[in-house]
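Q: Okay, predicted coordinates and the sequence, questions at the end:
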Amino acid sequence: MIFYHFGEYLLLLKKVFKKPEKWKIYWKEILHEMNEIGVGSIGLIVIISTFIGAVMTMQIAFQLVSDLIPNSIIGQINRDSNILELGPTISALVLMGKVGSSISSQIGSMRVTEQIDALEIMGINAAGYLILPKIVAGVVMMPIVVIIAIFCALVGGLLGGSLTGAVSAGDYIIGIRESFKGFTMVVAMVKAVFYGFIITSVPAHKGFHVRGGALEVGQAGTRAVVIGCIAILASDYIITALLL
């Protein structure tokens, strides 16, 4: 069954990446999806990332109580943790729940109400028209969302450390600036691109092939989020193993 669904997924992607009939129509859809997927999720990502950064700072300070360890190391650990792991992965998991379920339900509803069948009868590549703009928007907007998440996590760590007295603002800023490796941001952006593809393509596949009625649409949305989260964590491991 796993290979059957994976093969079905690959065949759908083959249809999705066929040459579009009219780029002008696709471009409008891409802009719309960029607003829905990226801009519409920024508020949630800002809140979550800020609190994660604050909590991480307090936990790191609690575990590194030693006269031999400078307080600036707290900012350094928080920076690297958020850039390499927490920023991209937590953002992807959150968006999979928010955006993924929405995509699956939207396309699934169109399938059970036979709107997709009507598009195909008119000679339109339904898979490309409905899914390609979402994938492009996800791949483009996800790195931007991750950059915002990392920035908010670092600011949250600064605020959390200063307010609780876990680390002074000066020591925290020194830690953020010390021994920074630009390659860590490259790894974060590579993860973001892959996550953006997974967040949009996996739910689209589940919604596109749903059969039945409203109940099956809801079940497809649930399965899409579960499978998407597993795919994100698996790709996180693979990318980390290859690049670091």
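A: Done, it's in. Numbering: from 1, shown residues only.

Q: contacts and neighbour counts: CA atoms only from here.
A: Fine.

Q: what about stretch 10-28, start to end distance?
A: Terminal residues of stretch 10-28 lie 26 Å apart, using CA to CA, to the nearest Å.

Q: Comparison target below:
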Amino acid sequence: MDMVLDLVARTGRATLSLIRSAGALALFALAGLSHIMRPPFYGRVFIRTFMETGFFSLPVVALTALFSGGVIALQSYTGFAQYHAQSAIAGIVVLAVTRELGPVLAGLMVAGRVGAAMAAQIGTMRVTDQIDALSTLSTNPMKYLVAPRLLAGMIALPLLVLVADVLGVAGGFTVAVVKLGFSPTAYITATMNSVKVMDVTVGLVKAALFGFLIALMGCYYGYNSKGGAEGVGSATTSAVVVASILLLAFDYLITDLFFSQ
């Protein structure tokens, strides 16, 4: 009986802790969004974060998308050749890249690169009392540190995904033409016939949400870090892990919302 009660108590404590964490995160997100809408706006912080999130993440996202598109074409050919359905490869590549792989892979790359950096930067400011110094200087930390990063994430990631979509399709085209012997003209025609505005739009909507989630996790865990260098390291790890999990979870929810019918 005591073991059962102990199990119930532990489950209850874990549930309450999860609810408290979710509530704190929701309030943090709402505060960050509200400061985006109200002046003053720190444009220099926004531009620096936008460049870090978008431009400097471009090489890793581009290479990931290029090779992923090639892998999809190669693996699709392996399966479809058994049923003489090779002509569907171009459509499969476009569908997979624009709906899923473009937003998801770009999001995961940015989460590992930029989300960790945000958590480390803000966490270091927290443990060295620089955030308290901002408040002393009458600068709202949420407006100066969080709001520009949230906005930069929401704008930069869709632009990265557009590049990833193009390069992913280009990777599939290269493999199909060079290695699998497809006609370039026929492949391009099949690709253009398979592109749908809805697929690209949903992919960009996912990217904007993913950019917000990545920036939110980096800012939240960095802002609430404690315990010196060890605490900053834990915050950085938590930001990347939680952002990646939320990214995949919301990817499923959005896909189910738009494409389950």
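A: Yes, it's here. If you're wondering where the values come from, they're calculated on a predicted model, not measured in any experiment.

Q: what about the equivalent of Val61 of the second structure over in the first structure, distance to Ile199 of the first structure?
A: Residue pairing (TM-score structural alignment): Val61 of the second structure is matched to Ile45 of the first structure. The gap separating Ile45 of the first structure from Ile199 of the first structure is 15 Å, by CA to CA.

Q: follow-up on the earlier one: mind checking the SS state of the match of Val61 of the second structure?
A: Put simply, Ile45 of the first structure is helix when judged by DSSP: H, G, I helix; E, B strand; the rest coil.

Q: Wait, it touches Ala149, no?
A: Yes. If you go by CA atoms under 8 Å, Ile45 of the first structure and Ala149 touch, sitting 6.1 Å apart.

Q: Next, show the common contact partners of those two.
A: Jointly contacting Ile45 of the first structure and Ala149 under the rule CA atoms under 8 Å, 6 or more residues apart in numbering are Ser91.

Q: When the two are compared, which one has more neighbours?
A: Higher neighbour count among Ile45 of the first structure and Ala149: Ala149, with 29 against 24, using other CA atoms under 10 Å.

Q: Mind telling me what element that one is part of?
A: helix 126-164 (DSSP states H and E).

Q: Now do Ala188 of the first structure: how many residues are near it, please.
A: 25.

Q: can you give me the helices in the stretch 151-261 of the second structure?
A: 184-194, 197-223, 228-259 (DSSP state H, counting those that start in this stretch).

Q: so stretch 141-157 of the first structure matches what in the second structure?
A: Using TM-score structural alignment, stretch 141-157 of the first structure lines up with residues 156-172 of the second structure.

Q: Mean per-residue distance, that stretch versus the first structure.
A: Compared with the first structure after the fit, stretch 156-172 of the second structure shows a mean deviation of 0.6 Å (mean CA distance after the TM-score superposition for the first structure).

Q: How about residues contacting that stretch?
A: So stretch 156-172 of the second structure is contacted by 50, 53-54, 58, 61-62, 65-74, 90, 93-94, 97-98, 102-103, 106-107, 203-205, 207-208, 210-211 (CA under 8 Å, 6+ apart).

Q: now that stretch, how far from the chain's geometric center?
A: Once both centres are worked out by CA atoms, centre = their mean, to the nearest Å, stretch 156-172 of the second structure turns out to sit 14 Å from its chain's centre.

Q: try stretch 65-76 of the second structure
A: 20 Å.

Q: Need the contact partners of that stretch.
A: Outside stretch 65-76 of the second structure, the residues that touch it by CA under 8 Å, 6+ apart are 89-90, 92-93, 97, 101-102, 105-106, 164-165, 167-176, 180.

Q: Please point out which parts of that stretch sit buried.
A: For stretch 65-76 of the second structure, burial by neighbour count (16 or more other CA atoms under 10 Å) applies to 65-74, 76.

Q: Likewise for stretch 128-135 of the first structure?
A: 128-135.

Q: So which of the contacts of stretch 156-172 of the second structure belong to helices?
A: 50, 58, 61-62, 65-74, 90, 93-94, 102-103, 106-107, 203-205, 207-208, 210-211 (DSSP state H).

Q: which one of the buried residues of stretch 128-135 of the first structure is nearest Ile25 of the first structure?
A: Top of the list for closeness to Ile25 of the first structure, among these and by CA to CA, is Tyr129 at 8.7 Å.

Q: Please tell me how far the closest one sits from Val55 of the first structure.
A: Distance from Tyr129 of the first structure to Val55 of the first structure, by CA to CA: 42 Å.

Q: can you pull the contacts of the residue nearest to the spatial centre of the first structure?
A: Taking CA atoms, centre = their mean as the criterion, Ala92 is the residue nearest the geometric centre of the first structure, at 2.5 Å. Contact partners of Ala92 of the first structure, counting by CA under 8 Å, 6+ apart, are 192, 195-196, 199, 232.

Q: Residue range in the first structure corresponding to stretch 101-121 of the second structure, please.
A: Using TM-score structural alignment, stretch 101-121 of the second structure pairs with 86-106 in the first structure.

Q: right, and the secondary structure at the residue lying farthest from the centre of the first structure would be what?
A: Ranked by distance from the centre of the first structure (CA atoms, centre = their mean), the top residue is Asp67, with 39.0 Å. With three-state DSSP as the basis, Asp67 of the first structure sits in coil.

Q: okay, now Lys19 of the first structure: neighbour count?
A: Neighbours around Lys19 of the first structure, by other CA under 10 Å: 10.

Q: I'd like to know how far it sits from Val139 of the first structure.
A: For Lys19 of the first structure relative to Val139 of the first structure (CA to CA), the value is 18 Å.

Q: Identify the residue range in the second structure corresponding to stretch 207-218 of the first structure.
A: Using TM-score structural alignment, stretch 207-218 of the first structure pairs with 222-233 in the second structure.

Q: quick one, what contacts whichever residue in the first structure pairs up with Ser135 of the second structure?
A: Ser135 of the second structure maps onto Glu120 in the first structure when the alignment is built from TM-score structural alignment. For Glu120 of the first structure, the contact set (CA under 8 Å, 6+ apart) comprises Ala126.

Q: Glu120 of the first structure and Ile131 of the first structure, how far apart?
A: On the measure of CA to CA, Glu120 of the first structure and Ile131 of the first structure end up 14 Å apart.
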